[in-house]
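In: predicted model, plus sequence, below.
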Amino acid sequence: MLISVIIPVYNTMQYLPHCLRSVEAQDTDDIEIILVDDGSSDGSGEYCDDYEKSHENVRVIHQENSGASAARNAGLRAARGKFIHFIDSDDYLADETVYARFIKEMAPLSPEIVFSRCKTYSVDLTEVVQEQPPYLKEGFFEGDVLCDVLKHKYQMTMTSPVNKIFMRDFLIRNDLFFCKGIQHEEDEWLPRVISCARTAYFYNEFIYAARYMRPGSLSQTDTEERRTEKALSRIYIAVSGMEYMEQKNLAPDTLALIAEYYWDYLTDACVMCCQFRSRENKEKIYRELKKNRRFFDSRRYLKSRNRRMMGLMFKTLGVRITVRIIGIRYGK
């Protein structure tokens, strides 16, 4: 198979049939579908098994509930296609020609990443909530893909894997698996992936349709404990990401851009911390920042004077005072 479609499934029985119909309707037979049931309890797992029995190109993997990262990793390890496309089980493909167009126009060039566009709909699909803006260029690109993406500030390129198609060997060769146990694992994964790429294809057509915050999704859960986990994840993404990039011998301009990107994550975590009512939750953020003081040294890559001063304040004034200053300066 040329394309392996990997679909993590967790309690999305209401939407899964629509998702699978959109893949099944594709105008090509050169795909395999890997359904990874992440311990569903609503009948989704049984539906996957029945679907596998009636479709020769479908494989089902069952695992205990471990999260989307583990499910995607399991699918990636099992995949046999030259290219990988991750789909969320409550979303669907834009039309029946998505993969046929990819096979005809892009696959012959063997890009490591294809950047396409996504359209987000209301849960009932009656209105468009968001359209990803077009890329400034279109076609095959060879060079510093990360610098190009960061420089143009392309929306949804660093935070969404579903509007992209990846070469499987490229992911495996660079050990590009998802990190488990954090929120918004895509935000940690994609910068690493893009930093390893030297070829890409920018495609201005819509290939993917997403549902905006379906009922019961994690993105709709808004408690202080949940926001604390989100802030801790943001710190982890910033610290681990900067450490990864420093080891890659990136061009100075690229390193400056990615440092700015990760400092945005750290700033966001500090602003959230200032909004917490619980002293215990604030202390969790303070401890995590103190544990990762080495990140503050990355201020030397920044071109922004304000951000460099922020890094210096962490070093001289300490974590607690600096977090409060950031909260006042950047909080709403």
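Out: Structure received.

In: rest of the way, CA atoms for contacts and neighbours
Out: Noted.

In: Thr126: what's it in contact with?
Out: Taking C-alpha atoms under 8 Å, 6 or more residues apart in numbering as the contact definition, Thr126 lies against nothing.

In: how near is it to Arg21?
Out: 19 Å (C-alpha to C-alpha, to the nearest Å).

In: what's the burial count for Asn174?
Out: Using other C-alpha atoms under 10 Å, Asn174 is surrounded by 12 other residues.

In: can you give me the distance of the closest residue to it other than its chain neighbours to Asp175?
Out: Spatially, and ignoring its direct neighbours in sequence, Asn174 is nearest to Cys196 (7.4 Å; C-alpha to C-alpha, 6 or more residues apart in numbering). Note on Cys196: its distance to Asp175, by C-alpha to C-alpha, is 10 Å.

In: Ile34 sits in which helix or strand?
Out: Using DSSP states H and E, Ile34 sits within strand 31-37.

In: now the helices: where do they sit in this protein?
Out: Secondary structure of the chain by DSSP state H: the helices cover 16-24, 44-53, 68-78, 98-105, 145-152, 168-173, 185-196, 224-246, 252-275, 279-291, 305-316, 319-330.

In: pull the distance from the third one to the chain's centre.
Out: Meaning helix 68-78. The chain centroid and the centroid of helix 68-78 are separated by 14 Å, computed with C-alpha atoms, centre = their mean, to the nearest Å.

In: and stretch 195-203, how far apart are its ends?
Out: End-to-end distance for stretch 195-203: 19 Å, by C-alpha to C-alpha.

In: and that stretch, which residues are buried?
Out: Neighbour-count burial for stretch 195-203 flags 195-197, 199-203 (criterion: 16 or more other C-alpha atoms under 10 Å).

In: over to stretch 254-269?
Out: So, applying 16+ other C-alpha under 10 Å, buried residues of stretch 254-269: 254-263, 265-269.

In: contacts for it, please.
Out: Contacts of stretch 254-269 (C-alpha under 8 Å, 6+ apart): 146-147, 150-151, 230-232, 234-235, 237-239, 241-242, 245-246, 285, 298-299, 301-303, 307, 326, 330.

In: show the buried residues in those.
Out: Burial by neighbour count, 16+ other C-alpha under 10 Å: within the contacts of stretch 254-269 this picks out 146-147, 150, 230-232, 234-235, 237-239, 241-242, 245, 285, 298-299, 301-302, 307, 326.

In: next one for the comparison:
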Amino acid sequence: MSEARNTGIKNSNGKYIVFIDSDDFINCQILLDFLSKDDTDMPDVVFLNAVKYDKGSVSYFGEDYQPEKILNQSKVEVLKGLCRFRKFPGSAWNKIIKRELIIREKLFFERGIYSEDIEWSMRLFNAATTFSYLDGCYYYYRQGRKDSITGTVSEKSIKSLLYILEKNAEMEFNRDISSYLYSFLSYEYLVLLFIMTSKNIECDADIKRRAYHLRFMLLKSNKLIYKLIFPIITLLGVDITGRILKAIRGNI
């Protein structure tokens, strides 16, 4: 998928870019409404609503955007508002992105890994300066997709997420937004610990050691609950903490 997206970016010539996965569909009217607006002062990133669908039924996706926390707000306030979400809003397909920003900042997708949207979104949030939001149901995401990291766990999915977290741990984020970006990373770190406990996976000592080392990200988050998990991992290790997270899934 990364290669297809990168090819699309390189061959694009419009002002904005959207990403649509092959088994999903969109409400084109939302895009038409956006394109009809005055483009003299258009944002770098526009957030869009998404729902899950499965055999005709539609369910809420879980991202509860509050327009007043995005529209006409500073970057710091926008990211602060996004931290309210339980899940990191890191998908590429629920956003409209200014093409100029993608090209200037070389926001291409890394090849050969799973969950490439997470790695890409961290760079996007660090680089973008202006944000907006469009109301209405735009993206219809097919329920039960195989690309969900918590749905289908493999050794590669664990190694990919571990690699993404290690790469971002070395990034230099803008100081005024770093705590919010580390909150997003902390969420994905807890996902990593969660999936490492999967019955069909036996993580070796090196993976566990690297995951344990990354616990420092929790202390850089702006969320108290993440900070409180740090001493638990330090005391009990990643295995037991992962099993605890699995037992209380949905409450963090």
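Out: Good, I have the coordinates. Computed from a prediction, not measured in an experiment: that's the story for all the values here.

In: got a TM-score for the pair?
Out: Laid over one another, the chains give 0.81 as their TM-score (TM-score structural alignment, normalised by the length of the second structure), with 242 aligned residues with a C-alpha RMSD of 3.0 Å.

In: redo the buried residues of stretch 195-203 of the first structure as a markdown table? Include distance to His184 of the first structure.
Out: Putting these into a markdown table (distance: C-alpha to C-alpha, whole Å) gives the following:
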| residue | distance to His184 of the first structure |
| --- | --- |
| Ser195 | 18 |
| Cys196 | 20 |
| Ala197 | 21 |
| Thr199 | 25 |
| Ala200 | 24 |
| Tyr201 | 25 |
| Phe202 | 24 |
| Tyr203 | 25 |
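
In: quick one on the thing from earlier: going by distance to Ile321 of the first structure, which of the buried residues of stretch 254-269 of the first structure wins?
Out: Each of these was scored against Ile321 of the first structure by C-alpha to C-alpha, and Thr267 proved nearest at 13.6 Å.

In: could you report the separation of whichever residue in the second structure pairs up with the closest one from Ala50 of the second structure?
Out: Per TM-score structural alignment, the equivalent position to Thr267 of the first structure in the second structure is Leu190. Plainly put, Leu190 of the second structure is 24 Å away from Ala50 of the second structure if you go by C-alpha to C-alpha.

In: and if you look at Glu110 of the second structure?
Out: Glu110 of the second structure sits 24 Å away from Ala50 of the second structure, going by C-alpha to C-alpha.

In: higher neighbour count, these two?
Out: Neighbour tally, Glu110 of the second structure and Ala50, criterion other C-alpha under 10 Å: the higher count belongs to Ala50, 23 against 16.

In: number of nearby residues for Ser122 of the first structure?
Out: 15.

In: nearest residue to Lys315 of the first structure other than its sequence neighbours?
Out: Spatial nearest neighbour of Lys315 of the first structure, chain neighbours left out: Phe296 (7.2 Å); criterion: C-alpha to C-alpha, 6+ apart.

In: next, count neighbours for the one you found.
Out: Applying other C-alpha under 10 Å, we find 19 residues neighbouring Phe296 of the first structure.

In: Gly242 of the second structure reaches Ser198, doesn't it?
Out: No - using C-alpha atoms under 8 Å, Gly242 of the second structure is not in contact with Ser198, being 9.5 Å away.

In: between the two, which one's more packed in?
Out: A direct count of neighbours by other C-alpha under 10 Å for Gly242 of the second structure and Ser198 places Gly242 higher, at 21 against 17.

In: just give me the match in the first structure for that one.
Out: Under the alignment by TM-score structural alignment, Gly242 of the second structure pairs with Gly327 in the first structure.

In: from Tyr201 of the first structure, how far off is its match?
Out: Using C-alpha to C-alpha, one obtains 39 Å as the distance from Gly327 of the first structure to Tyr201 of the first structure.

In: how about Tyr47 of the first structure?
Out: From Tyr47 of the first structure to Tyr201 of the first structure the distance is 35 Å (C-alpha to C-alpha).

In: Asp91 of the first structure too?
Out: For Asp91 of the first structure, the distance to Tyr201 of the first structure - C-alpha to C-alpha - is 23 Å.

In: tell me which of the helices of the first structure sits nearest to Ile7 of the first structure.
Out: Nearest of these to Ile7 of the first structure, taken as C-alpha to C-alpha: helix 68-78 at 7.5 Å.

In: quick check: buried residues in that closest one?
Out: Using 16+ other C-alpha under 10 Å as the test for burial, helix 68-78 of the first structure gives 68-76.

In: which non-adjacent residue is nearest the counterpart of Lys137 of the first structure in the second structure?
Out: Under the alignment (TM-score structural alignment), Lys137 of the first structure maps onto Pro67 of the second structure. The shortest distance from Pro67 of the second structure to any non-neighbouring residue, by C-alpha to C-alpha, 6+ apart, is to Tyr133 (6.4 Å).

In: hmm, Leu48 and that neighbour touching each other?
Out: Yes - between Tyr133 of the second structure and Leu48 a contact is recorded at 6.3 Å, counting by C-alpha under 8 Å.

In: quick check: stretch 43-52 of the second structure aligns to which part of the first structure?
Out: Aligning stretch 43-52 of the second structure against the first structure (TM-score structural alignment) gives residues 111-120.
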